[in-house]
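> Following is a predicted model, sequence given first.
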Amino acid sequence: MLPNATLQQRRAHFALQRIRALADEWKDELKKQKEFNSYASAMPFMIHANGLGQTAAFYRRKGPDHTYYRLYKLLGDWLSQTDQPFSGKTDLLEGVTQSDMDTYLAAQTEAMLFLDWVKKLASAFLAREEEASV
């Protein structure tokens, strides 16, 4: 990553690294790839309709072995980066519950912008529902 990269480039780079890692990890698990793609597409709407906190709790509830959790963790890892709204927080829900309203709203906006890259890159690198079933 270039030291003078724009925020948009940083979002794309972070998402690309994580999506490629998932593609490698799940190379033989098309079901997980398709689930991740589907959940990544749904997450921005859920945030818009229900808010970041409710959506985070929903995605977190399945536990660390579920595909929902991988999206929860990805978003939390991004929002806790330096210069991000939840910088220094160890967990997405920690950021949600321990931040003031301005920080929460900034995180919600940033989540939507970041998830746009996640959706695009997941669609490019992971299997999608419309592809042949396994």
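All right, it came through fine.

> switch to C-alpha atoms for all contacts and neighbour counts from now on
Will do.

> What's the local residue count around Ala124?
Neighbourhood size, Ala124 [other CA atoms under 10 Å]: 14.

> Repeat that for Met46.
For Met46, the count of nearby residues is 16 (other CA under 10 Å).

> That one touches Thr55, doesn't it?
Yes. Counting by CA atoms under 8 Å, Met46 touches Thr55, with 6.0 Å between them.

> Helix, strand or coil: sort out Met43 for me.
What DSSP: H, G, I helix; E, B strand; the rest coil gives for Met43 is helix.

> I figured it was touching Thr55, is that so?
Yes. Judged on CA under 8 Å, Met43 makes contact with Thr55 at a distance of 7.4 Å.

> buried residues in the top helix by length along the chain?
Secondary structure of the chain read by DSSP state H shows that its longest helix is helix 101-125. The neighbour-count check on helix 101-125 (16 or more other CA atoms under 10 Å) flags 103-105, 107-108, 110-112, 114-123, 125 as buried.

> here comes the other one, which I'd like you to weigh against the first:
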Amino acid sequence: MKRAFDAVYEMQMIAFQTLGEPGHTADEIDAAVREVCRARGYSARVDTIGLPVPPPDPRDDELEKNGRFYHGLGHSIGLEVHEYPFMQHTEKESLVPNMVMTPEPSLVKPDVFGCRIEDNILITENGAEWLEKHPRHLFIIE
């Protein structure tokens, strides 16, 4: 579980860092996080559920045995909990200051483990800002 948490944590930190760099599109942030996922040894194959299928990545077949990032990276929030733009492979929307985005990377291996980190992040003129003030480490209760 610790290995999966560390991978998801790194995925979240890449999302935060990339959201803080002006001019990125939603699909670029999703792609950056998926690269971290694969580099950490997990599949990043996308379940498209009605969306166009992204080009396959041959690494995903082998990595599937370790676990997988099943869904889009996240979404905006505002008047609704889940709002456009969505951070996924089909979304070309530029993310700009004053947007609040919710990246929620996860890893799942059915019947073995599941791990997700979800934070609200404000995009500012000077970078990104966490809207939650909480510890960002794994709590292990024995």
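Received, thanks. Model, not experiment: these values are computed from the prediction.

> where does the TM-score land?
The TM-score (TM-score structural alignment, normalised by the length of structure 1) is 0.40; 86 aligned residues with a CA RMSD of 4.3 Å.

> So which of Met43 and Thr55 of structure 1 has more stuff around it?
Neighbours per residue, other CA under 10 Å: of Met43 of structure 1 and Thr55, the larger number sits with Met43, 23 against 19.

> how far away is Ala49 of structure 1 from Glu94 of structure 1?
21 Å (CA to CA, to the nearest Å).

> Likewise for Leu52 of structure 1?
For Leu52 of structure 1, the distance to Glu94 of structure 1 - CA to CA - is 12 Å.

> tell me which element Gln8 of structure 1 is part of?
If you go by DSSP states H and E, Gln8 of structure 1 is part of helix 7-25.

> ok, and for that helix, which residues are buried?
Buried, per 16+ other CA under 10 Å, within helix 7-25 of structure 1: Arg10, Arg11, Ala12, Phe14, Ala15, Leu16, Arg18, Ile19, Arg20, Leu22, Ala23.

> Name the nearest of these relative to Leu75 of structure 1.
Ala15 (9.2 Å; CA to CA).

> Tell me how far the spatially closest residue to that closest one that is not a sequence neighbour lies from Thr97 of structure 1.
Once flanking residues are discounted, Ala15 of structure 1 sits nearest to Val118: 5.6 Å by CA to CA, 6 or more residues apart in numbering. The spacing between Val118 of structure 1 and Thr97 of structure 1, counted by CA to CA, is 24 Å.

> Over to Lys31 of structure 1?
33 Å.

> which one of those two has more residues nearby?
Using other CA under 10 Å as the criterion, Lys31 of structure 1 and Thr97 rank with Lys31 on top: 16 against 11.

> Longest helix of structure 2, counting residues only.
helix 2-19.

> For the helix or strand just after that one, list every residue counted as buried.
With elements assigned by DSSP H and E, the helix or strand that comes after helix 2-19 of structure 2 is helix 26-39. Residues Ala26, Asp27, Glu28, Ile29, Asp30, Ala31, Val33, Arg34, Glu35, Val36, Cys37, Arg38 are the ones in helix 26-39 of structure 2 that count as buried (16+ other CA under 10 Å).
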